[in-house]
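> Coordinates for the following, if possible.
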Amino acid sequence: MPIIPPIQDISEVLKNHKLSKEDYEQIKKILSREPNLLEIAIFSAMWSEHCSYKSSKKYLRGFPTTAPWVIQGPGENAGVIAIGQGYGAVFKIESHNHPSFIEPHAGAATGVGGIMRDIFTMGARPVASLDSIRFGEAYKDDAIGKLHRYLLRGVVAGIGDYGNCMGVPTIGGESSFEDCYNGNILVNAFTLGIVKESEIFYGKASGIGNPVIYVGSKTGADGLGGAVMSSDSFTQDSKSLRPTVQIGDPFSEKLLLEACLELFKKDLIVGIQDMGAAGLTSSSFEMAGRSGSGMVMHLDKVPMRESGLGPYELMLSESQERMLICAKKGCEKEVMAIFQKWELDAEIIGEVTNSGHMELFWQGEKCAEIPIAPLSENAPVLDREVQKPAYLGTLNQKCFIPTQASQQEIFETLLGSIEVCDKGWIYSQYDGSVGTNTIVGSGRGDASVIRVRENDSFLAMNVYCNPRYCYLDPKEGAKIAVSTAGRNCVLRGAKVLAISDCLNFGSPENPEVMWQFQEACAGIKEACEILQTPVVSGNVSLYNQTDGKDIYPTPTIVAVGLIQDKIIEAGLKQTGNQIVLLGDVGLDFGGSLIQKIFQGECSGKAPQIDLKKEARLWALLLEAIADGLVVSAKDIGKGGLGMALAKMALLGEKGVRVKTSFDKNKGMNTPKEMIFAESQSCIVVEISPQNLVRLNELAQIYQITTTLLGEVLDANEGIEIDFIKMGLPRAKEIFFNSFQTKLHLTPAPHLD
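A predicted model of the protein is given here:
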C-alpha cells in the first residue's frame, strides 16, 4: 500500500483543500511535476488565509513598525519592546474565533494556550493576559439568546481554566454584544511576557547538520485542518467541523513552559518555534525559511498518541503543547534530558540541510519534497476587488436626535446596560492576582497595570475596539481604537510604546469587506504614525461570515505603555477635590450607546478624532501626572460623560456633583447632549483645588480646553449630574448586578 494515497479526482481534492485551479498550476510550476496528496495539503495549509495573509498582506505593509525602543517587530512569534535596564516586554494578540464558535470551551482555551506559547517561545515568561470577546444577542429570550449564553459560558470557562492552570493572571479585557456576531463570535487573546534582551530566542533553523527535535505532547488527529477551516466562511452545517478544533491541556503546557525556560538558560539551541496553526508544517517551513536553509524530517519518529496516523495527519495536525527545536549539534542529549525531566516527549526527527528543500520521509521512504523559499515567496498575494459599502450612503445620512426620555431615565438605563455595567461575572472566573504582580486588574476601569519586578517599573495595557464606529466609518473607527487603547494607558500614567492588532473582518470575497479592511488599515497606520505607537505584532482573522452575513469590522487594538513613576486610577479619591474636563464635548451620537439602546440601530456618522489633538492630550496628561496634579482620571467612552462620572464615583465609593452649564453659543450643547455624547479626546480628571491654576496653564500650552465641572462629595451624598440624582447604594445595585440579571446567568464559580 503506498504511503500517500493516489489522487483519484483532482477537482475534489482541490475543493476539499480550498485551492483553486490557478493555485494548482502554480504548485506544479514550483515542483516542476505533479504534486501528491501530502504536498497539496502542505501548500493548502501554508497558502491558507490564516497562514499566508494572501488577501491582507498588501494593506499591512504600510504599518509603522520601528522605533528606538522596538527590538522585534512583526514577522516573529511576537513583538518585543525595550522597557529599561536590559529587559524587554514580549507581546501579541491573536484570534481563535471559528474554533470557539464550534466548541467554545476548547476553542477559547487553546486560543489562550497558543498565544502563551508564542510568548515563551521567544524566551519570555508570560506574566499577564487580556481578552476581547464578542457575542451575539445573548440577552434575548429566544434560540439566539440561548445559544450565545451557552457560548459565553463556554468561552469564559475556557479562558479561565487555561490561564488559571498556567499561573498567568488575566488582568483585563472587554466584551460586547451585537447582532452581527450572532453567526460568528470573536475570541481574541493577548499575552505579555518579560525577557532579558540578551536572552531572546527566534524561530530559525540554521547550521548544516544541526538536529531538529520535536518536544512536548504527543501528536493526535485533533485540530486536523484547523488553519484551512479558519480560512473559510461558516454555514449552518459548520458544527460538523468539531474535529478541526484542538483540545488543550494546560498542565502539559505548564510543564512545557518550565522546560523551555530551563532550556533557554543554557547555550544549547539555535532556534525554537511553536507548532500553532498548520502544526508541524508551518513550524518547520517557517524555521527553515527564515534561515534560508533546508530540512529533512523523518515523520515516523514523531511521538504519536494514537495509531493509524500517517504523514498527512502528522504534518497537518494542530495538537497542542508542542514545539520544534533546532539544537546545536552535539547538544542533543542535554536538550532531550531537560524535557524528559519534565515528563515531556522529546525526539530527534530530522536535521538542517543546505538543500533549500523540505524533504519528508516515512519509514525510510521519501513521501514529499518541496522547495521552501518558493512556497512562501510565491504564495498568492491577492488583489481583491474593493467597493465602498452601499449601506453607508443611507446610514451616514441619518441624524440621531437624543431621546425624549429624561436625563434620569437615560442615566439609569445606560448604567445598567450590558455594555457599561460591571462584568464581574466574567472576570471573577479568572485568577487576576496569581504571581502577585497585578497592581490594577479587571473591574477597575480602563488600562490594567502590572509590576515588573526585574527593573522596578510598571506596564499598563489595554484592549479596545468599538465595532459600531468601525461599521459606520472603518478608517475613523480604527483611528479611535488605536487612540482609545493608548489613551487608557496614558490615564494610568504610562508612556505608550507600541500596539498589537487583531483584525477581525468578514469574507474577503466580499468587495465591501475588503474596502472596510483597506480603510481600517489606513486608519491604524495614520494613528500609529501620529501617536508614535508602532505595530510590533498582530493577527488577521477573515471569513468571519455565516450564511452571507459579515460581522462588523472589528480591528481590536492592544496598547502597551511603560510607567516609571506614579500610577493613576479611575476611582475618585478625596472629598472636596475638583472635577475638570480636558477636551471638548460635541454632538457625537453616531454609533453611540444611547442610540443603540433607545433607537435600536447603528447609524449616522461615527465620532471624528483629531489625532494631533489626541497626541497633545496625552502629553498634557503625562506632564500633569508627573507634576502631581492628577489624583484620578477617566476618559469619556461608552455612554459619555455621565457614565464616566458614575464609574469614577462607584470605583472610588465617593459622591459627585456636576453642573454642565455650557454656553450654547459655543457648540449648541444642551445638558443632555453634554452628558451622553461619546466625544473623542476627552478626559475627566480629579485634582486638588489648589492645582487648578497650574492645570489650566499646562492645558493652554498644549492647546487643550479645560472646564471645571464640579466636585467630589462624600459617599452618602450620592451622584448628582444636572437633573440626575442617585444614591450610591442604588447605583451599585444597578452597576454590579445588571450583567448577570440581564443575561439570565447563574452565579459564576468564583475563585477561592
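
> contacts, neighbours, all on C-alpha from now
OK.

> what about the helices in the stretch 651-752 of the chain?
671-676, 692-701, 728-742 (DSSP state H, counting those that start in this stretch).

> To residue 89, which of the ones you listed lies closest?
Shortest distance between residue 89 and these, using Cα to Cα, is found for helix 692-701: 31.9 Å.

> what packs against that closest one?
Packed against helix 692-701, as judged by 3 or more Cα pairs under 8 Å, 6 or more residues apart in numbering; DSSP states H and E, are the following elements: helix 611-626.

> How about the contacts made by the residue most central in space within the chain?
Among the residues of the chain, the smallest C-alpha distance to the mean C-alpha position (Cα atoms, centre = their mean) belongs to residue 93, namely 3.8 Å. Contacts here follow Cα atoms under 8 Å, 6 or more residues apart in numbering; on that basis residue 93 touches 115, 188, 189, 190, 191, 500, 501, 502, 537, 538, 539, 558.

> Next, the structure of the following sequence, for comparison with the previous one:
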Amino acid sequence: MIDTVELAAKTPDQPQPWDELGLKADEYQRIRDILARRPTNAELAMYSVMWSEHCSYKSSKVHLRQFGEKAPQSDALLVGMGQNAGVVDIGHGYAVTFKIESHNHPSYVEPYQGAATGVGGIVRDILAMGARPVAVMDSLRFGPLDADDTHRVLPGVVAGVGGYGNCLGLPNIGGEVVFDPSYAANPLVNALCVGVMKHEDIHLANATGVGNKVVLFGARTGGDGIGGASILASESFDDSKPSKRPAVQVGDPFMEKVLIECCLELFEARVVEAIQDLGAAGISCATSELASNGDGGMYVQLEKVLLRDPSLTPGEIMMSESQERMMGVVTPENLDAFLAITAKWDVETAVIGEVTGTGRLIIDWHGETIVDVDPRTVAHDGPVYERPFARPDWQDSLQADRPDELPRPSTGDELRGTLLRLLASPNLASKAWITDQYDRYVLGNTVLAQPEDAGVLRIDEATGLGVAIATDGNGRYAKLDPYTGAQLALAEAYRNVATTGATPIAVTDGLNFGSPEDPAVMWQFAEAIRGLADGCQALGTPVTGGNVSLYNQTGDTAILPTAIVGVLGVLDDVARRTPQGFRESGQVIYLLGETRDEFGGSEWAWAEHQHLGGLPPSVDLAAERELAEILVNASRDGLIDAAHDLSDGGLAVALVESVLRHGVGARVWVPDGIDPFVFLFSESQARAIVAVPRSEEVRFTDMCSARRYPHQRIGVVDDGGELDLQGLFTVPVGELRTAHESTLSSTFEA
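Below you'll find the model as predicted:
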C-alpha cells in the first residue's frame, strides 16, 4: 500500500524510520508540526536528505553568514552565494564560474566511484549556470603514505578523478596532495571546476512561470546513491554500522559528456528557462530548490520518472542520487524544440510536471498524492543550529609546545642531508605519479598546469584573456590556530595566483572539519570562518560560494581542521604569464619579503621530527597584497621571467622546484646576519623568489624600493647542473631529481 497524504492524516501514530534516515527526534517532530500531521514515507525521505548536514548546512549557516556580512565591494561579482556556483566578470564580455565541492566519505567507501562522481557533480553545478566547463582541479588528503589503507584508497581516488575528467575531455590543471595520520580512514576529495560563458548566457536555477513544464533528462534513475548525502556525509564513520556501499553513486562520464553538449545547445537555442543538476538529494533537491527559488509551486507525477530499477519505491526515487541527470523548466511553446534537441543527443527525457502558483510542492504517484509540502520548508527553512563551541583545553599546551628546542642542522653536510630528506618526504615529494594520470592539456587552452604555482587557462584567443586558479590549505597550521590557518590558506592561494601574473579577484572554499557536535571542532570551524571572512575582506576577494563538509572523523578522532581555499585571478594576456622554473643562465635571483624564525607547523618540524606545536607563521595581508601587486606588475612589464611562492619547506624547496622545472642550476648565497637554517627552511609568508633578466634588474629593484617592499639579491641562475649553496653545500640536479621524484612512484609502482 502506498503511503499517501490522505493515509498519513488518518494514521498519525504509524511508526516511521526517521532515526535510520539520519533525523533527530526533535527534527522529526518539527516536520510533523510543519505538516500538521505525520509525513508520508516519501515526504520523510525528502526532508531527511534535504535537512541533512550536507544539504542544509544546519550547523554552519550561522557562521557562513559572515561571508556576506563582511563581503568586500567587488565590481567583478555577477552572481554570489546561493546559486549552483558563483560567477565573476573577467572582461571582454566574458564571465567565469567556479566552485569547489567535497566527496569525502563516498571516496573512502568506494574510492574510484566516490572520486569520479565528485568530479561529475561539480561539473554539473558549473553547467547549470549556463557555462561550458573548461577545466577541473582536485585537492586531496590521505593518511600516511605507508599505511595499507592509503594504498587502497589513493590509487582508486586518483584513477576516479583522472578517469572521469579525462573521459569528459577536461584538463586537470592543478591542486594538491597531502598526507597526514588524521586523514587515515577519512580521506578528503575536494574537486573544483571552472566554466566560461558570456554575460548574457548566465542562467539561474529558478522554477518560474506558471504552466511551464518540469522536465527530467539524462541518465535513468537507479538504486545507486540512495540517501548518499544524509547517510555518508552527515555522520562519522563507525565500523560497527552496516556497509554504506549502496549509498555511493556510480558515474558514467560518457553520458555526462553528451549531457554537457545537450545542455549547452539547449541554452544556446533559448528553449530552457532554468536547469538544475541532480546531485545530493536527487529529485528531492531539484524539485524543492527550483520551486522554492521560483514562484513557489510545482506539481510532479513521479511515476513518469524513467527508472533503471522498476522495483524502487517512491521514497527511493526521491532520494536516489543517480548521476548524469538534470531537471529543466521549459515553457509549453518551447517544449517541442527542447525535446527535439534532447532526442538529437539521444538523451532520454520525461516531462514529469509543471510549475504552479499554489505555493506547494505536490507530488503524485499514479494519481495518489504522496507529497504535499511548502517547498521552502524543505529547501531553505530547515533546522539552524547554534552549536556550542569552545576553545579546547589542549590548545594552550599545543601552542606552548614550540619547535624551538628541536635539534637543527648547522653544518653544510647536515643542511644538505635535511634538504634531500625533505624533498623525498611525502608532502614535499613530486606528485607527478598522480598528476601524470590526468590530461592537463586537452582542449588546447592550458597555458600553465601542475606543478606550476597555479593553473592558467586561455579564455579568448583573440585578446589572450585568461584566468589563473590555485587551491591551498594547511591543516597543521589550522590545528595550531584555526583563525590564522584559514588566512594562511587564503594567502597562499592568493600568492600562487599572483606569481603567474594574474590579479586575484574571487574565492571559493571547501571547509572540511570533524563532528559539529564536538565543541572543540565547532570552535575550530567558527574561527576558520571568521579568519577567512576577515582575510577576504582585507584582500578584496569575495567568497562566491563553496562547500562545507562536517563529520570528517572516525570515532573520536577528527581530521586536522582543513579549509581548502581556491582563488581565481585574471590575466589580460596569457602570453605574459610568469612560469615557475628558472631557464636563462645569468639571470639574477631575488628573494621578496621578510624571513623570520617561523617553524610552527612547518614541514621541517613534521617530516624530520613528527612535531606539531607552537604557532603557525604570522599573517600580514597588507604585505600579501603588496607582493601580489609587485608580481603582477613585474609580469605585465616583462621585468621577471620566473616566479615561485615560498610556502611548505621554505626557500630551499622553492629553489629546488625552480631548478628542476627545466633542469638548470643556480648559485645562491646566504645574506649576512641570518642563520642558514632559517634562511633555507623557514616558512615565513608573503615571500616569493623571482628570476630577473640583468637588463631589467634596475627597473625591478626600483619598483620594489618605491613600494618599500623587502627584496634581496640572493643568487644567479647558471647552467652548471647543480644547486650550489655557496660555502655550505652543492647538490647535482640529478641527485635533487632522484630525491624529489622517486617517493610516490617507488611506493605505488612496487
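
> TM-score of the superposition?
Taking TM-score structural alignment, normalised by the length of the second structure as the basis, the two superposed chains have a TM-score of 0.95; 734 aligned residues with a Cα RMSD of 1.6 Å.

> Can you give me the neighbour number for the aligned partner of residue 629 of the first structure in the second structure?
Using TM-score structural alignment as the criterion, residue 629 of the first structure maps onto residue 639 of the second structure. Residue 639 of the second structure is flanked by 23 other residues according to other Cα atoms under 10 Å.

> now the one 3 residues further on
A count of nearby residues for residue 642 of the second structure, using other Cα under 10 Å, gives 24.

> Same check on residue 359 of the second structure?
18.

> same check, this time on residue 362 of the first structure
Using other Cα under 10 Å, the number of residues around residue 362 of the first structure comes to 17.

> Out of the contacts of residue 93 of the first structure, who's the most crowded?
Ranked by the number of neighbours (other Cα under 10 Å), these place residue 558 first, at 31 neighbours.

> So it lies in a strand, does it not?
Yes: when the secondary structure is assigned by DSSP: H, G, I helix; E, B strand; the rest coil, residue 558 of the first structure falls within a strand.

> Excluding covalently adjacent residues, which one is nearest to it?
What sits nearest to residue 558 of the first structure in space, not counting adjacent residues and going by Cα to Cα, 6 or more residues apart in numbering, is residue 463, at 4.3 Å.

> that's a helix at that neighbour, yeah?
No: if the criterion is three-state DSSP, then residue 463 of the first structure is strand and not within a helix.

> What's it aligned with over in the second structure?
Under the alignment (TM-score structural alignment), residue 463 of the first structure maps onto residue 471 of the second structure.

> Am I right that its match is in contact with residue 177?
No: the criterion here is Cα atoms under 8 Å, and residue 471 of the second structure misses it with residue 177 at 10.7 Å.

> what do the two both touch?
residue 139.

> Name the residue in the two with the higher neighbour count.
residue 471 (32 against 20).

> which residues sit in contact with that one?
Residue 471 of the second structure sits next to 139, 174, 175, 176, 454, 493, 564, 565, 566, 567 when contact means Cα under 8 Å, 6+ apart.

> cool, residue 724 of the second structure as well?
665, 666, 667, 668, 730, 731.

> Mind doing that once more with 10 Å?
Residues counted as contacts of residue 724 of the second structure (Cα atoms under 10 Å, 6 or more residues apart in numbering) are 665, 666, 667, 668, 669, 715, 718, 730, 731, 732, 733.

> where does the residue mapped onto residue 154 of the second structure from the first structure land in three-state SS?
Using TM-score structural alignment as the criterion, residue 154 of the second structure maps onto residue 152 of the first structure. Assigned state for residue 152 of the first structure: helix (three-state reduction, three-state DSSP).

> Report how many residues lie close to residue 152 of the first structure.
Burial of residue 152 of the first structure is recorded as 25 neighbouring residues (other Cα under 10 Å).

> Now for the closest residue to it other than its chain neighbours, how many residues are close by?
The spatial neighbour of residue 152 of the first structure that comes closest, neighbours along the chain excluded (Cα to Cα, 6+ apart), is residue 135 at 7.3 Å. Around residue 135 of the first structure there are 25 other residues, counting by other Cα under 10 Å.

> which position in the second structure aligns with residue 135 of the first structure?
Residue mapping for residue 135 of the first structure onto the second structure gives residue 142, with TM-score structural alignment as the criterion.

> wait, doesn't its match sit right on residue 158?
No: if you go by Cα atoms under 10 Å, residue 142 of the second structure and residue 158 don't touch, sitting 11.4 Å apart.

> so what sits against both of those two?
Contact with both residue 142 of the second structure and residue 158 is made by residues residue 189, according to Cα under 10 Å, 6+ apart.

> Now do the contacts for the residue nearest to residue 668 of the second structure when sequence neighbours are not counted.
What sits nearest to residue 668 of the second structure in space, not counting adjacent residues and going by Cα to Cα, 6+ apart, is residue 715, at 4.1 Å. With contact set as Cα under 10 Å, 6+ apart, residue 715 of the second structure has these partners: 586-591, 666-670, 691, 724-726.

> Could you do residue 117 of the second structure as well?
For residue 117 of the second structure, the contact set (Cα under 10 Å, 6+ apart) comprises 103, 106-107, 123, 160-161, 164, 191, 248-253, 279, 322-324.

> now do 6 Å
Shown in contact with residue 117 of the second structure (Cα atoms under 6 Å, 6 or more residues apart in numbering): residue 251.
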